[in-house]
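J.: What follows is a predicted protein model with its sequence.
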Amino acid sequence: MSSRVVVLTGASSGIGRASALAFAARGDRLVLAARGADDLKKVAEACGNDPLVVPTDITDRGALDALLSKAVERYGRVDVWVDSAAVMAYGKFEDLPPEVFDRMITTDLLGSANVARTALRQFRAQGRGTLISVSSLLAHVTVPYISAYVTAKWGLRGLIRTLQHETRDAPDIHICTLAPGSVDTPIYTSAANYAGFVGRPPPPVDSAELVAGRVVRLADHPRNSASVGVTNRIIELGFTLMPPIYDALVTPLMRHGGLSRQAIEGTDGNVFGSKPREEGGPGRWTRAQVGGALAATVLGAGAAVRRLLPRN
């Protein structure tokens, strides 16, 4: 394996943290960036091999310029840039404070645009490089109670697709997007919330480590887009081909699957600044648990049918 220089924005938790650990395990040299310095230091200690730690807010273009300068000063180049930095807010659009909505768009869309601009400047200068933008299934479908997040991810999808057109003149520059479905990360419990109940990833839920493995594979073998989530394609097909059914089901499913029964007072979460992260949270149903529940349901139904059948 060759040792690459990998910059990760959003490296302090979730998919960014898991990706940092995965790249570190294969011997890559890391530059870790996020708003929270303390969390970054913990990730750096877990990674080993003395990563460069640069606390950075991606909404600040000057801070991103400084991040790039420090990365190039230490390592001389940037081979891969993974951007997974994001914040979230729950609540109906009408209930979200306008400043929370605006800040989310600033972070999740304009911040990611800042990252892409900074990475591309370096890739153009050196003639090669791979940008991996961690997007979401919610860049392909709409869901109630998280309007700002959906709006930002749809916008980011359009930006990344456009950048893929505009870099066709540079065959060694790759722009990739990865769309995870539900992933067990702290973004749900760290979110701003005006919905009355703590958010959670709807089942089935994948681990951040599973998504990180796909991030590393994209770095090894770049492609325009990839998806992680056993139900992603089914949900996309329902959204595209059966909109009346999708529209009838999505709100009750979000109420019961995407919002827990754990009450919460209105809060702006970590939208405006880094705050301590809470790992886990209510109702994380993994693929295996969902599969087991479905299997048990099928077996139970089969047993009930057999009991009703006449016996000779």
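T.: Thanks, I have the structure now.
J.: contacts, neighbours, all on C-alpha from now
T.: OK.
J.: Surely Leu156 touches Thr106?
T.: No: counting by CA atoms under 8 Å, Leu156 stays clear of Thr106, with 11.4 Å between them.
J.: the more surrounded of the two?
T.: Neighbours per residue (other CA atoms under 10 Å) separate Leu156 from Thr106, with Leu156 holding more: 24 against 16.
J.: count of neighbours near the nearest residue to that one once chain neighbours are set aside?
T.: Of all residues not flanking Leu156 in the chain, Leu109 sits nearest, at 5.7 Å (CA to CA, 6 or more residues apart in numbering). Residues near Leu109, counting by other CA under 10 Å, number 24.
J.: tell me which strands and helices the longest strand seen in the chain is in contact with?
T.: Longest strand of the chain, by residue count under DSSP state E: strand 173-180. Using 3 or more CA pairs under 8 Å, 6 or more residues apart in numbering; DSSP states H and E as the contact test, the elements touching strand 173-180 are strand 129-134, helix 147-166, helix 208-220, strand 225-228.
J.: Tell me which of these sits most buried.
T.: Comparing the helices and strands packed on strand 173-180 by mean neighbour count (mean count of other CA atoms under 10 Å), strand 129-134 comes out on top with a mean of 26.
J.: quick one, what contacts Asp57?
T.: Applying CA atoms under 8 Å, 6 or more residues apart in numbering, we find Asp57 in contact with Ala34, Arg35, Ala63, Leu64.
J.: Quick check: the residue lying closest to the third one once chain neighbours are set aside vs Leu64, distance?
T.: If the residues on either side of it in the chain are set aside, Ala63 comes closest to Thr56, at 5.9 Å by CA to CA, 6+ apart. As for Thr56, its distance to Leu64 is 7 Å (criterion: CA to CA, to the nearest Å).
J.: before we move on, the earlier item: can you tell me how far the residue nearest to Ala63 sits from Gly273?
T.: Applying CA to CA, the value for Thr56 to Gly273 is 11 Å.
J.: Comparison target, given below:
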Amino acid sequence: MSKINHLPGSTIVITGASSGAGRAAALEFAKQGCNLVLAARNEAALNEVKAECESLGAQALVVVTDTSESRSMINLANAAIDWQDRIDVWVNNAGVLAAGDFDKMPMAVHEQVIKTNLLGYMNGAHAVLPFFKEQGRGILINNISIGGFLPVPYGAGYTAAKFGLRGWSEALKAELTEFPEIYVCDLFPAFLDTPGIQHAGNHTGKLLKPAPPVYDPARLAQTMVKVAQGPSANTYVGSVSLLLKFGHAVFPELMTKATGFVMRRYLNSADPIPLSDGNVFTTVDYGMSTHGGFGLPGAPKAHRKYIAGALLVGIAAGSLLFFRRFK
């Protein structure tokens, strides 16, 4: 597989660049001397990221973008071409989350989550692929998350989008086999320490926190840079990501019930909070940093106790099912 060995001077488009993993990715690509096109709905936050990237020696262009709108994404691609006359890497990253009982949450919320998380990525690919084909090369990076394999109870719209993303991307990879220098690269990180859950639409009435362990978003950002340098079809970020994938593949019913049990137990004891649509429909003016303050950034060894515990639970559950089946 051919590689982009040198990123300096490459044009990188990043959606959802105003906070979290997108902001972290912008900073990592800036260190490589890339030309960055920063896209999100929050112009003030994007200008902050632009200044940070320029302080690292990169050039940056801010394009206010709503990824759920196809015309907005076409405008983003055109702006990048007008600025640098090419797009080398397009990072589909922007996403939103809404939590709550499926039937109690308004369908408009579910629809917007799917428009942003699924159609937003499709809009991005639809906008950039004509340029990739004209250039004869390009890299499309999709930040899907382990949610593409593992259901998120009380986040049915989010799960529908993530499962859909994985299927769509596989179809796209098959379709593009006649273009050997155009790569579609899917990333499946485990839970990240970003402000995303602070921004989430919350119809549970309870304070939301990510399930441990959570990983440093800089780790995902560094993986994006590596994938841009050497494209790979599927990349799992964090040991827990692979563990959860295989756990659901081997024990799908057990894992599904377990996630529901864990969520219900947490919600029963969590602190109350007012209902909110968060950033599902419009941007917010808080929590625009790379980190959300939930985890232990830079200390991956701290996750080993969770991995070991999950393995023990998986082995015990597997043994139980085995003996029940054959007793």
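T.: Everything's here; your move. It should be emphasised that the depicted structure is a prediction, and the values quoted were computed from it without experimental measurement.
J.: which ones are touching the counterpart of the residue nearest to Leu156 of the first structure in the second structure?
T.: Using TM-score structural alignment, the partner of Leu109 of the first structure in the second structure is Leu118. Listed by CA under 8 Å, 6+ apart, the contact partners of Leu118 of the second structure are Ala161, Lys162, Gly164, Leu165.
J.: re earlier: how close does the longest strand of the first structure sit to the second structure?
T.: Taking mean CA distance after the TM-score superposition for the first structure, the mean distance separating strand 173-180 of the first structure from the aligned residues in the second structure is 0.6 Å.
J.: Measure how that strand sits relative to helix 147-166, angle-wise.
T.: Computed with axes from the mean of the first three to the mean of the last three CA atoms, to 10 degrees, the direction of strand 173-180 of the first structure lies at 150 degrees from that of helix 147-166.
J.: What angle do strand 129-134 and strand 173-180 of the first structure make with each other?
T.: Using the same axes, to 10 degrees, the inter-axis angle of strand 173-180 of the first structure relative to strand 129-134 is 20 degrees.
J.: quick one: what's aligned to Ala80 of the second structure in the first structure?
T.: Matched to the first structure by TM-score structural alignment, Ala80 of the second structure sits across from Ala71.
J.: Can you get me a residue count around that match?
T.: If you count neighbours by other CA under 10 Å, Ala71 of the first structure ends up with 22.
J.: does it really touch Val31, like I thought?
T.: Yes: with contacts counted by CA under 8 Å, Ala71 of the first structure reaches Val31, the gap being 6.5 Å.
J.: anything in contact with each of the two?
T.: Common neighbours of Ala71 of the first structure and Val31 (CA under 8 Å, 6+ apart) are Val7, Leu52.
J.: Name the nearest of the contacts of Leu118 of the second structure relative to Phe294 of the second structure.
T.: Comparing the contacts of Leu118 of the second structure against Phe294 of the second structure with CA to CA places Lys162 closest, at 22.6 Å.
J.: about what we covered before: what is the nearest of the contacts of Asp57 of the first structure to His165 of the first structure?
T.: Distance to His165 of the first structure, by CA to CA, is smallest for Leu64 among those, at 24.0 Å.
J.: Report the contact partners of the closest one.
T.: Thr56, Asp57, Ile58, Asn114, Val115, Thr118.
J.: Can you show me which of the residues you listed carry over to the second structure?
T.: For the contacts of Leu64 of the first structure, the contacts that persist in the second structure are Thr56, Asp57, Ile58, Asn114, Val115, Thr118, with contact defined as both residues aligned by TM-score structural alignment, their matches' CA atoms under 8 Å.
J.: Show only the entries of the residues you listed found in helices.
T.: Asn114, Val115, Thr118 (DSSP state H).
J.: How about the first one: what's its closest non-neighbour residue?
T.: The shortest distance from Asn114 of the first structure to any residue other than its chain neighbours is 6.2 Å, reached at Arg61 (CA to CA, 6+ apart).
J.: That neighbour corresponds to which position in the second structure?
T.: By TM-score structural alignment, Arg61 of the first structure lines up with Ser70 in the second structure.
J.: Its match touches Asn123, doesn't it?
T.: Yes: between Ser70 of the second structure and Asn123 there is a contact under CA under 8 Å: 5.3 Å.
J.: Tell me the spacing between Asn270 of the first structure and Val80 of the first structure.
T.: For Asn270 of the first structure, the distance to Val80 of the first structure equals 27 Å [CA to CA].
J.: more neighbours, the two?
T.: A count of neighbours by other CA under 10 Å puts Val80 above the other of Asn270 of the first structure and Val80, at 25 against 18.
J.: how far away is the aligned partner of that one in the second structure from Ala79 of the second structure?
T.: Counting by TM-score structural alignment, Val80 of the first structure lines up with Val89 in the second structure. Val89 of the second structure sits 14 Å away from Ala79 of the second structure, going by CA to CA.
J.: same check, this time on Tyr286 of the second structure
T.: For Tyr286 of the second structure, the distance to Ala79 of the second structure (CA to CA) stands at 27 Å.
J.: Give me the more crowded residue out of those two.
T.: A count of neighbours by other CA under 10 Å puts Ala79 above the other of Tyr286 of the second structure and Ala79, at 16 against 11.
J.: Could you pull up the contacting residues of that one?
T.: Residues near Ala79 of the second structure by CA under 8 Å, 6+ apart: Val63.
J.: and what of the one 10 residues further on?
T.: Neighbouring residues of Val89 of the second structure by CA under 8 Å, 6+ apart: Ser10, Thr11, Ile12, Val13, Gly138, Ile139, Leu140, Ile141, Ala228.
J.: longest helix anywhere in the first structure?
T.: From DSSP H, the single longest helix across the first structure is helix 287-308.
J.: buried sites along it?
T.: Arg287 (16 or more other CA atoms under 10 Å).
J.: In the first structure, what sits opposite Phe246 of the second structure in the alignment?
T.: Here Phe246 of the second structure is matched to Leu237 in the first structure, going by TM-score structural alignment.
J.: Run a quick neighbour tally on that match.
T.: Neighbour tally, Leu237 of the first structure, other CA under 10 Å: 13.
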